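[1] kindly return the folded structure for what I paste below:
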Amino acid sequence: MLRAGMHFQVGELDSVVECCQRILLFDDKHTGAYFSLGLALHSLKRLPEAEAAYSAAFRIDPGHTKVVTQLTQLLMEQDRLADIGELLEAAIAHAPQDALLRYNLGLVFMKLGDDDAALRILETAIRINPRLSEAHVQMGLVHSGRNQYDAAIASLVCAMSLDTGNLNIVLRLALTYVEAGRLTEAIAVYERIIAAHPVDTDAHTALGICRLLLGDFRGGWPEYEWRLRTPYMAVPPTAVPRWKGEPLAGKTILLLAEQGFGDAVQFIRYAREIKARGATVILGCRPALSRLLAECEGVDHVVNEGDTAPPFNVEITLLSLPGVLGTTLETIPADVPYIRVPSGAGARAVAEIACCTGVLRVGLVWAGGFHTGSRHRNMVLQQFRDLLDIPGIKFFSLQKGEEAAQLADVDSELITDLAPYLGDFADTAAAIQTLDLVISVDTAVAHVAGALAKPVWTLIPFAPDWRWLLNRNDSPWYPTMRLFRQPAPGHWSSVIAHIAVQLTALVQEQTTTGKTVITDQISLRHFPPY
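    Presented below is the predicted three-dimensional model:
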């Protein structure tokens, strides 16, 4: 084994394999030889042979911690979670008081989506070793995923007391406070983090989001600027200066879209004010938005992300504009519409909708793109099933992406799929313009409807994105939008029931008045506080 170790140190892996195999010819019970053989074969990417070697070592010595660790790693690389579970259960049978083995088994069940088993196993690990902070953290994550926030917070507080220097645990605790709607406590945690770590970008960004959610725009915008220093929100810089509010007359400015499609639609409203300051306005955005946003008031030229922009003097990201311009809750520029549908856009979708007369024509979106908060905001089509049966309404699906496949589970007579006709957001805007109402989760389609000044009902999770604020059913950003909020985490059924009542009232009013288009007055009339 000494010679095999020397070969390993200098990277002569084939020689390691040869040495170990020679040893095993004379001693087929040599755990160390099987383990070293597995390491060498693993490094050589000869995975089936490596697995066989590790497995042989495990059969000889099930208590060999390094063997279990390496075999687990090999199986993890192949995403073989069930096999990892079997391995760890076999190891636990030989070492029932090993808390770390149980902790790892709990992680496997978390990945498999079996939260009940994960909690049971993690609880056992903690009983064996109450100071295993990682197990407390994972318990917190499982509880959080089940909207059991009090239990999640208790687990994370315990983990934090055991591992006081672990900043990730503190950040996770603060986020859980946010998800639970306990913003005061979240802000206190973020402020403590910043006091100890003054340049922590995550804490500053999250603090900004909390303040914005509370309507404290003056306190929120400066902190929110820290997002541009985080790896997941950073916008690639250009060689020109950032605009900081100085005069723009005679200059060209590049506005850079960032984050999601909806963010770009919401904040392109500021192009009008920038244009009014005498600037030539170039917008950089993703191709799916370029045709629509080229029609936005104040935009002179659109360049697709990745293409070369015309010469410009200064630049700024779109979501930095309200901070530079000093936007407060009272001064949000909410004149709508501020985008127009391009000529000829969405012709086939428009024709499909236009042929349905004498009914309320409603567009539906139940899921957006996947990001950090998508678990809370996204729904499935079946959750809207009760709405589809309301007489006097024709539903049209504006849903795109993988989630559109859920239409296969619903009678096509109840909802028409427009996705084949929606190539970009200009086509989607044309469809929205033809509809009477849009019902959507928090996604880009809701923003497009609001920017077009079309009636839109947006379903908001209990812990909302900052832009929807708290305790109100309207939006200062979009006058024709009404918000339907979850009364508790995960509770969509009561939201759908409330929407069903409102839709039924609209159909009855349409029948009485003969109107086929929802006016702002009709929309407002049907929104008691919720």
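
[2] please make it C-alpha for all contacts and neighbour counts, starting now.
    Fine.

[3] ranges for the helices of the stretch 1-150 of the chain?
    In the stretch 1-150 of the chain, the segments counted as helices under DSSP state H, counting those that start in this stretch are 2-9, 13-26, 31-43, 47-60, 65-77, 81-94, 99-111, 115-128, 133-145, 149-162.

[4] for comparison, sequence B:
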Amino acid sequence: MNSFSSPMLDQSIFDNANESLVLGDFEQAKHILSPYRHLRQNYQIMILLGIAMAGCHTPKEAAKYLCQAQQLIEKPSTHCCCELEPYLGRHYLHHLIFPVVDEAITLTPNDILLHVAKINILKHSGQFSLAVAHLKKTICAFPQHTNSLLNNLATLLYETGKYRSAYTLYKTLEDRNPNSFAVIANLAAYYNAINDVEQAFLYYRKAIFINPTLPALRLNYSLCLLKAQQYHQGWIEHEWRLKTPNHSSLPEATLMPSLTHDLDIKGKRILITQEEGLGDTLMYLRFVPELIKRGATVELWVSAVMEGLCRRLEGNPNVKVGGTTPPPFDWHCPFISLPRVLGAVPGKDGAAIPYLRAEPRKIAEWKDKLPKTNCLKIGIAWGGDPHPEDIAANSTDRKRSIPLYKLVPLLQSIKNAQFISLQMGAYAPQIHDLPASIHLFNPMDTVHDMDDTAGIIMNLDVILTVDTSVVHLAGALGKPVILMDRYDNCWRWISGQEYSPWYPNVRIIRQTRPKIWGDVIEKATSILQEMATKHQHKN
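    Sure, this is the predicted structure:
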């Protein structure tokens, strides 16, 4: 087919193909794109075709298109094979990525970016030993890139919890090139992870001096400020997240400004939009009643699972569920921008705990469905959302989640307790691998939304969970929570503290070593056994 007889190429072709790839319908994407495969000077078509071919189990074809696309990009910073991860990774198809990368290496063996792509994809899929092995081979093959590859090795060591080894290597690289932006930024992240915020600030500011407009860097700096409880500056800096790719389609011109004492919002229509995870939405709902008190007409645009909880917020905001078209508004405000908006006025800390309410009918329904017992009723959640399509979120999830088998000693040893699962999603099937002697009651197969989960939680005595939406829901409902937290904790779980100002009813047990859960589980067992014993004596 020549270019004169080819179908018209417009944005809808890209949109339709991209939608099919996101859904995992690789054959459909291939069907959409095949009429345009002769357009070898269009790198976007080449990339989408490469992804479709990879999903259709044709790695040689996929590699050919992706390498063709790579040659069309001026001064690339990554290889086009990296584009495979967001699409195939979301469907847990990493095993289809590596044959494509290996075929691409056969085609262009001297492309350093391709070898780095393979290292990173191995790392992101949790194959750390293979990543290190390929990295070492790459250093031998490309000695002129030794420093940048050693920086990758340090990051690998960091990801595997070998913090001291990573630090030693970062410092060696810094000594070789004190102005290396990549090394400085990585040292900032390292110091933030070990909760040395002063050193983290020092390195973040060095990095910002070198590259002041990089959104990802400024976002990470904001998280460091928030971890140090420098909230006013942190919230302002946190707005850099809105400049990251695919964050919001609503116009920046109508983003809600920060309130001042003389800014009257009475009668203003404010659309508050959900962003990032459910846990974030649950946390920032505390700020909504303050806008309603000031006379604003507030509409919350949320997912269906949040609808009931949102409708019962103080002030009874309007609630829009799903869809792609926003209702009319004067200003829009993502949930995570609310503390920035309120930062300079009374009410800046939001509503007091509890600020969410479970539906009384749901509480009663779940009381009848849960086991009848006088034992201490302990709700348990051990995993977050893996987000396989999001590399950074997936990495965090691997650190925060605990495989259920590691909690078997806790489940077996606590007397006078009834455990009730609150786990949804990818980690829930681990229940089936428990020893027969452990009875973990699982009501979650009949849970439809957060209203159901809230109804269950209100019938429990205490919640044991990792850092996922369950801790936010239980915390906002005012229930006692024990949080088993990772070493490099999220900013909201204050470093070096057992309690957070955001949820005073949450007790934090944090790893003392990266990726090691043993002492956390031991301490949680001791606390829960003491609670169970006291509960028994009360009854």
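
[5] could you get me the TM-score between them?
    The TM-score (TM-score structural alignment, normalised by the length of structure 1) is 0.74; 459 aligned residues with a C-alpha RMSD of 4.2 Å.

[6] sorry, back to before: make CSV out of the helices of the stretch 1-150 of structure 1 and add mean neighbour count and distance to I253 of structure 1.
    As requested, the helices of the stretch 1-150 of structure 1 are arranged in CSV below (neighbours: other C-alpha atoms under 10 Å; distance: least, C-alpha to C-alpha, whole Å):
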stretch, mean neighbour count, distance to I253 of structure 1
helix 2-9, 14, 57
helix 13-26, 17, 57
helix 31-43, 24, 52
helix 47-60, 20, 54
helix 65-77, 18, 47
helix 81-94, 17, 51
helix 99-111, 22, 46
helix 115-128, 19, 51
helix 133-145, 23, 43
helix 149-162, 20, 45
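
[7] and of those helices, who's closest to V336 of structure 1?
    Evaluated with C-alpha to C-alpha, those place helix 133-145 nearest to V336 of structure 1, the distance being 37.7 Å.

[8] can you list the helices and strands that the closest one packs against?
    helix 99-111, helix 115-128, helix 149-162 (3 or more C-alpha pairs under 8 Å, 6 or more residues apart in numbering; DSSP states H and E).

[9] can you list contacts of the last one?
    Residues from elsewhere that reach helix 149-162 of structure 1 (C-alpha atoms under 8 Å, 6 or more residues apart in numbering): 131-134, 136-137, 139-144, 166, 169-170, 172-173, 176-177, 179-180.

[10] can you give me the angle that helix makes with helix 133-145?
    Angle between the axes of helix 149-162 of structure 1 and helix 133-145 is 160 degrees (criterion: axes from the mean of the first three to the mean of the last three C-alpha atoms, to 10 degrees).

[11] same check on the first one?
    For helix 99-111 of structure 1 against helix 133-145, the angle between stretch directions is 20 degrees (the same axes, to 10 degrees).

[12] out of the helices and strands packed on helix 133-145 of structure 1, nearest to H197 of structure 1?
    Closest of those to H197 of structure 1 is helix 149-162, at 16.3 Å (criterion: C-alpha to C-alpha).

[13] identify the residue of structure 2 aligned to L283 of structure 1.
    The alignment partner of L283 of structure 1 in structure 2, by TM-score structural alignment, is L300.

[14] in a strand, that match, correct?
    Yes. If the criterion is DSSP: H, G, I helix; E, B strand; the rest coil, then L300 of structure 2 is within a strand.

[15] separation between it and L473 of structure 2?
    17 Å (C-alpha to C-alpha, to the nearest Å).

[16] turn the helices of the stretch 1-150 of structure 1 into a markdown table, columns for distance to S374 of structure 1.
    Putting the helices of the stretch 1-150 of structure 1 into a markdown table (distance: least, C-alpha to C-alpha, whole Å) gives the following:
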| stretch | distance to S374 of structure 1 |
| --- | --- |
| helix 2-9 | 46 |
| helix 13-26 | 45 |
| helix 31-43 | 37 |
| helix 47-60 | 36 |
| helix 65-77 | 26 |
| helix 81-94 | 25 |
| helix 99-111 | 18 |
| helix 115-128 | 19 |
| helix 133-145 | 12 |
| helix 149-162 | 18 |
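
[17] to S320 of structure 1, which of the ones you listed lies closest?
    helix 133-145 (31.3 Å).

[18] what lies in contact with the closest one?
    With C-alpha under 8 Å, 6+ apart, helix 133-145 of structure 1 has contacts from 103, 107, 110, 115, 118-119, 122-123, 125-126, 149, 151-156, 158-160, 162-163, 169, 176.
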